[in-house]
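Undergrad: Okay, sequence plus prediction incoming.
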Amino acid sequence: MQSALIDGRVIEYRIEGPGDGSNGGPVLVFSNSLGTDLRVWDALLPFLPAGLRILRYSKAGHGLSDLAGERPILAHAGDLLSLMNQLGIAKATLVGLSVGGMIAQSLAAAAPERVTGLVLCCTAQKIGTAEIWNERIAGIRAGGLESLADAVMERWFSPAFRETRAAELALWRNMLLRTPAKGYSALCAAIRDADLTAGTKSLSVPTLCVAGSVDGSTPPEVVRGLTDLIPGAGFEVIEGVGHIPCVEAPERLGHLISGVLKEHGLG
């Protein structure tokens, strides 16, 4: 268990692999989705190339990280940049899932000199409408996260996963339910208020956008729209998976990430 203090708040993180991040070696940084913590990447790690320095963290109000109240996506990107600074990570390739992908886009636009590449999974420059997010926030206030849990699982995972991996599904449902309601709602508000179109259009680093074919939150056509904003970005669809491909198809996602690193000399 590792922790950092950022603006007086604790951020949970784990860093693994050779080097200290400041010696020019390849670093891969992971930013997780709404309602999950750094453990969402566990199954993916064995399928990544050897020799990488890997940083995972839980954003504010998730996992063991402190709450931070309502704040924009750019502030969450600032947390990640501060964490990289504390750990001596000069540059990294960012892998972001859902809102983690929004954080990655925001950081890459604000500090392009710190980002060597992007893998944007099941995300977009703008996700959903204000009405959708306000309804979700109101639902949490009225009935807690339990009132949303089953619908969230349907968006996160394919029917096949839910039918054949019931015990594992229960763990992910528990992770969602144990996310602080205030942390979850605050991040919903950040997503609601974010439109990253202008900054994302300016990105010039090697980028791959990845969609799940049965994703109920950011379906392939939404991720395709993100891809079209970024000059030279690649686009891949992982068949038969939902919103969390690092859980449902870690080997396939690991192969795609490895391909980006190899193609662009990032790993």
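TA: Right, received. Where do you want to start?

Undergrad: drop to CA atoms for contacts and neighbour counts, all remaining ones
TA: Noted.

Undergrad: Buried residues, stretch 139-146. List them.
TA: Within stretch 139-146, the residues that count as buried by 16 or more other C-alpha atoms under 10 Å are 139, 140, 144, 145, 146.

Undergrad: contacting residues for the closest residue to the third one other than its chain neighbours?
TA: Of all residues not flanking residue 144 in the chain, residue 181 sits nearest, at 6.9 Å (C-alpha to C-alpha, 6 or more residues apart in numbering). Residue 181 makes contact with 140, 144, 145 under the criterion C-alpha atoms under 8 Å, 6 or more residues apart in numbering.

Undergrad: Show the subsequent helix or strand relative to whatever helix or strand residue 79 lives in.
TA: Residue 79 belongs to helix 73-86 when elements are defined using DSSP states H and E. Going down the chain from helix 73-86, the next helix or strand is strand 92-97, by DSSP H and E.

Undergrad: Can you list the helices and strands that whichever helix or strand comes after that next one packs against?
TA: Downstream of strand 92-97, the next assigned helix or strand under DSSP H and E is helix 99-110. On a contact count with 3 or more C-alpha pairs under 8 Å, 6 or more residues apart in numbering; DSSP states H and E, helix 99-110 meets strand 27-31, helix 73-86, strand 92-97, strand 115-121, helix 197-201.

Undergrad: So which of the ones you listed is nearest residue 191?
TA: Across the helices and strands packed on helix 99-110, residue 191 has its closest neighbour in helix 73-86 (7.1 Å, C-alpha to C-alpha).

Undergrad: ok, residues contacting that closest one?
TA: Against helix 73-86 from outside (C-alpha under 8 Å, 6+ apart): 4, 6, 59-60, 90, 102-104, 106-107, 190-191, 194.

Undergrad: tilt between that helix and strand 92-97?
TA: Counting by axes from the mean of the first three to the mean of the last three C-alpha atoms, to 10 degrees, helix 73-86 lies at 140 degrees to strand 92-97.

Undergrad: relative orientation of helix 73-86 and helix 99-110 in degrees?
TA: Using the same axes, to 10 degrees: helix 73-86 against helix 99-110 is 80 degrees.

Undergrad: tilt between helix 73-86 and strand 27-31?
TA: Using the same axes, to 10 degrees: helix 73-86 against strand 27-31 is 150 degrees.

Undergrad: And the helices in the stretch 151-267 of the chain?
TA: 159-164, 166-177, 181-193, 197-201, 220-229, 245-248, 250-263 (DSSP state H, counting those that start in this stretch).

Undergrad: distance between the ends of stretch 169-184?
TA: Separation of the first and last residues of stretch 169-184 by C-alpha to C-alpha, to the nearest Å is 19 Å.

Undergrad: Kindly report the same for stretch 239-246.
TA: 13 Å.

Undergrad: got the buried residues for it?
TA: Buried residues in stretch 239-246 (16+ other C-alpha under 10 Å): 240, 241, 242, 243, 244, 245, 246.

Undergrad: Then stretch 166-174?
TA: Buried residues in stretch 166-174 (16+ other C-alpha under 10 Å): 169, 172, 173.

Undergrad: Comparison target below:
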Amino acid sequence: MHVAALDGIKLNYREDGDPDGVPVVFSNSLGTDLRLWDDILPLLPAGFRFIRYDKRGHGLSQLTKSPYGMGTLVRDVEMLIEHLGLSRVIFVGLSIGGLIGQGLAAKRGDLVRALVLSNTGAKIGTREMWDERIAAAEAGGLEALADATMQRWFSDAFRGTDAFHAWRNMFVRQPMEGWTGCGAAISGSDFYTTTAALELPALGIAGSEDGSTPPDLVRETVDLIAGSEFHLIRGAGHLPCVEEPAEFARILSDFLTTVTAND
């Protein structure tokens, strides 16, 4: 792992794969860190440079004062990509990571050659819903949100496994102000118009048991982009890369191979 000292923020990131390969940037969900992608990376094809990072206020990245704007989160990863000397990355975003990806592709089309939108939407929830969750977190910490969040995130079957408890622990151990800061960014984001104007290869991935960003929302969002693909992973919730890593990796691998073959 490495720390990039950027303008106003220090971001933790990690690189795997071929250092000279096609760059793939992963952006994870609210309340998780870059370990979200651990299980799929060994299953992805050779010839790619995989870059993961922790959003501000998450994992080992710097915590700054809440609230955050979505433009700030987009700027963070924009600076990281430029810091690494990259361009035309394939961007893989899950949940808030998908919002960040949409914002980056709209702002800096030169930096994003293809977009993977997993378990996300052009708009996620309402401002009122996020205000209620932020108030609950500020009053009782992330533990106050944990059980309801886990219910939305994971299938009944996965919540019965030993592995489930590690993900609950990851959620409650994120800095509360990092969670509320990013929650505020989600509440103010609506990318329907800008995403509909994108012209790039795009893949949507949804989980049939996702209670946070249901499949219809993911399909509606990726359908805004002409020529996009959509895949449903049955039996998985909001984090299909955790519940069904082999299927997630297969779908993503096919897309990565197709995108690079068309160069």
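TA: Structure received. Keep in mind it's a predicted model, so treat the numbers as computed, not measured.

Undergrad: export the buried residues of stretch 139-146 of structure 1 to CSV and tack on distance to residue 233 of structure 1 and secondary structure?
TA: CSV is the format used below for those (distance: C-alpha to C-alpha, whole Å; DSSP: H, G, I helix; E, B strand; the rest coil):
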residue, distance to residue 233 of structure 1, secondary structure
139, 36, helix
140, 36, helix
144, 39, coil
145, 36, helix
146, 38, helix
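
Undergrad: re earlier: can you list the helices and strands packed on helix 99-110 of structure 1 in a markdown table and add distance to residue 158 of structure 1 and mean neighbour count?
TA: Conversion of those to a markdown table gives the following (distance: least, C-alpha to C-alpha, whole Å; neighbours: other C-alpha atoms under 10 Å):
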| stretch | distance to residue 158 of structure 1 | mean neighbour count |
| --- | --- | --- |
| strand 27-31 | 22 | 25 |
| helix 73-86 | 28 | 19 |
| strand 92-97 | 16 | 26 |
| strand 115-121 | 16 | 26 |
| helix 197-201 | 29 | 17 |
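
Undergrad: would you turn the ones you listed into a markdown table with distance to residue 39 of structure 1?
TA: Formatted as a markdown table, those follow (distance: least, C-alpha to C-alpha, whole Å):
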| stretch | distance to residue 39 of structure 1 |
| --- | --- |
| strand 27-31 | 10 |
| helix 73-86 | 17 |
| strand 92-97 | 13 |
| strand 115-121 | 16 |
| helix 197-201 | 27 |
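
Undergrad: Quick one: closest of those to residue 128 of structure 1.
TA: helix 197-201 (13.8 Å).

Undergrad: Contacts for the closest one next, please.
TA: Residues contacting helix 197-201 of structure 1 (C-alpha under 8 Å, 6+ apart): 105, 106, 109, 110, 125, 126, 229, 230, 231.

Undergrad: if you set the cut-off to 10 Å instead, what comes out?
TA: Residues outside helix 197-201 of structure 1 that contact it (C-alpha atoms under 10 Å, 6 or more residues apart in numbering) are 102, 104-110, 124-126, 226-231.

Undergrad: That one vs structure 2 - mean distance after superposition?
TA: Here the mean offset of helix 197-201 of structure 1 against structure 2 after fitting is 1.1 Å, by mean C-alpha distance after the TM-score superposition for structure 1.

Undergrad: Identify the residue range in structure 2 corresponding to that helix.
TA: Using TM-score structural alignment, the residues of structure 2 aligned to helix 197-201 of structure 1 are 192-196.

Undergrad: can you check stretch 28-37 of structure 1 too?
TA: Going by TM-score structural alignment, stretch 28-37 of structure 1 sits over residues 24-33 in structure 2.

Undergrad: so how far does that stretch reach from one end to the other?
TA: End-to-end for stretch 24-33 of structure 2, by C-alpha to C-alpha: 17 Å.

Undergrad: ditto for stretch 18-30 of structure 2
TA: Taking C-alpha to C-alpha as the measure, stretch 18-30 of structure 2 stretches 28 Å from start to finish.

Undergrad: How about stretch 88-101 of structure 1?
TA: 22 Å.

Undergrad: Also stretch 109-125 of structure 1?
TA: Stretch 109-125 of structure 1: ends 12 Å apart by C-alpha to C-alpha.

Undergrad: what's that stretch aligned against in structure 2?
TA: Going by TM-score structural alignment: stretch 109-125 of structure 1 matches residues 106-122.

Undergrad: related to what we said a few turns ago, pick the one among the buried residues of stretch 166-174 of structure 1 closest to residue 210 of structure 1.
TA: Nearest to residue 210 of structure 1, judged by C-alpha to C-alpha, of these is residue 172 at 21.2 Å.

Undergrad: Quick check: whichever residue in structure 2 pairs up with the closest one vs residue 36 of structure 2, distance?
TA: Under the alignment (TM-score structural alignment), residue 172 of structure 1 maps onto residue 167 of structure 2. Using C-alpha to C-alpha, we find residue 167 of structure 2 at a distance of 9 Å from residue 36 of structure 2.

Undergrad: what do those two both touch?
TA: residue 242.

Undergrad: Could you say which one of the helices and strands packed on helix 99-110 of structure 1 comes nearest to residue 153 of structure 1?
TA: Closest among these, using C-alpha to C-alpha: strand 92-97, at 15.6 Å.

Undergrad: Check the mean deviation of the closest one from structure 2.
TA: Mean for strand 92-97 of structure 1 is 0.4 Å (mean C-alpha distance after the TM-score superposition for structure 1).

Undergrad: Provide the aligned range in structure 2 for that strand.
TA: With TM-score structural alignment as the criterion, strand 92-97 of structure 1 aligns to 89-94.

Undergrad: Then stretch 47-61 of structure 1?
TA: Counting by TM-score structural alignment, stretch 47-61 of structure 1 corresponds to 43-57 in structure 2.

Undergrad: gap between that stretch and the chain center?
TA: On the basis of C-alpha atoms, centre = their mean, to the nearest Å, stretch 43-57 of structure 2 sits 11 Å off its chain's mean C-alpha point.

Undergrad: Likewise for stretch 153-170 of structure 1?
TA: On C-alpha atoms, centre = their mean, the centre of stretch 153-170 of structure 1 falls 19 Å from the chain's centre.

Undergrad: Tell me the buried residues in that stretch?
TA: Residues of stretch 153-170 of structure 1 classed as buried: 153, 154, 155, 156, 157, 158, 159, 161, 162, 169 (neighbour count, 16+ other C-alpha under 10 Å).
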